[in-house]
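need a structure here:
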Amino acid sequence: MMTLTLSPFSGLHQIAYVTTDISQAIDYFAHKYNVPKWLELREIEIESMAGRKCTQNVALAYVGAIQLELIQPLLGDDHVYRDALPETEFAIRHHHVAQLIATEADFARQRDELAAQGVRIVIDGEAKGMARYFYTDHRATLGHYLEHTWFSPAGLAGMAKVPRNGE
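Alright, predicted model coming up:
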């Protein structure tokens, strides 16, 4: 087994949850965990794999250096998010942790190395001019996915707009 050039645990910056109701989840985090300020992105479309997309509601907030993400799958190729949720009642479920990769070259190298090791890539996309991302499936060993993200300068500037809580 080859060793990865970059550990998927370096640069951890986000903990993400999926939910059946983004508004209710935001309210829950505000009252239960003192995270009242969120950037809400409603009905955004992301690339899930080449040629496939899904639509979701997303909310982002920082607590210290860690970014929290709430994702409500809405439609399209969203099974990676939806599969963790019940069909009827309100729920919030841990989904993934995400690392921020400093350079696009490191991002590409890590993607290639993980794929060469046979790690299953379940999301693989980009937001044109903003970010590239892929998710690897570690549910059998870690119980969750890992997201690997590289942001362009414009993408990093967008992340600077995410509200900060508890500072």
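
okay, CA-based contacts and neighbour counts for the rest of this
Fine.

Return the distance of Gln56 relative to Asp78.
8 Å (CA to CA, to the nearest Å).

just Ile46 next, same as before
For Ile46, the distance to Asp78 equals 10 Å [CA to CA].

Overlap in contacts, those two.
Common contacts of Ile46 and Asp78, defined by CA atoms under 8 Å, 6 or more residues apart in numbering, comprise 53-55.

I'd like the structure of this one too, to check against the first:
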Amino acid sequence: MQLACVTTDLERAVSVFRDDQGVREFATFDSLQLPTVGSGQAAINWGLTYVGDLQLEIVQPVSGEVDVFRALLPERSDRFALRSHHIASQLDSTDEYDR
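Next comes the predicted model:
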């Protein structure tokens, strides 16, 4: 259902998928504010598209509680990186999840 990546540069990551993989259409959002556990906030730059039934998501952590995204990236943000973050599947029931 979903393939998610993290990056240090959303614009460049979108270009990689467009130029190298032929993924033409992306919706992108800058400084999207997300609530986190408790009363925290995370700001991300976000890209989203569909390739057939697969949702492709690219996240660039910006500020706030973004460690879950930043953990896979190099410490130096001036180095471009594009890394796999997670794969999600849609399940139809809790029984399917339990299996």
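
Generate TSV for the shared contacts of Ile46 and Asp78 of structure 1, with neighbour count and distance to Thr88 of structure 1 as supplementary columns.
Below are the shared contacts of Ile46 and Asp78 of structure 1 laid out as TSV (neighbours: other CA atoms under 10 Å; distance: CA to CA, whole Å):
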residue	neighbour count	distance to Thr88 of structure 1
Lys53	15	24
Cys54	19	20
Thr55	19	19
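
Show me those residues that map onto strands.
Under the assignment DSSP state E, the shared contacts of Ile46 and Asp78 of structure 1 contribute 53-55 to strands.

which of those residues lies closest to Asp21 of structure 1?
Distance to Asp21 of structure 1 across those (CA to CA) is lowest for Thr55, with 13.9 Å.

Spatially nearest residue to the closest one (excluding sequence neighbours)?
Excluding its sequence neighbours, the residue lying closest to Thr55 of structure 1 (CA to CA, 6 or more residues apart in numbering) is Glu45, at 4.3 Å.

Tell me how far the equivalent of the one you found over in structure 2 lies from Ser63 of structure 2.
Correspondence of Glu45 of structure 1 to structure 2, assessed by TM-score structural alignment: Gln33. In this view, Gln33 of structure 2 and Ser63 of structure 2 are 9 Å apart by CA to CA.

Which neighbours do those two have in common?
Listed as contacting both Gln33 of structure 2 and Ser63 by CA under 8 Å, 6+ apart are 42-44.

Next, format those residues as TSV and append distance to Ala27 of structure 2.
TSV is the format used below for the shared contacts of Gln33 and Ser63 of structure 2 (distance: CA to CA, whole Å):
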residue	distance to Ala27 of structure 2
Ala42	19
Ala43	17
Ile44	14
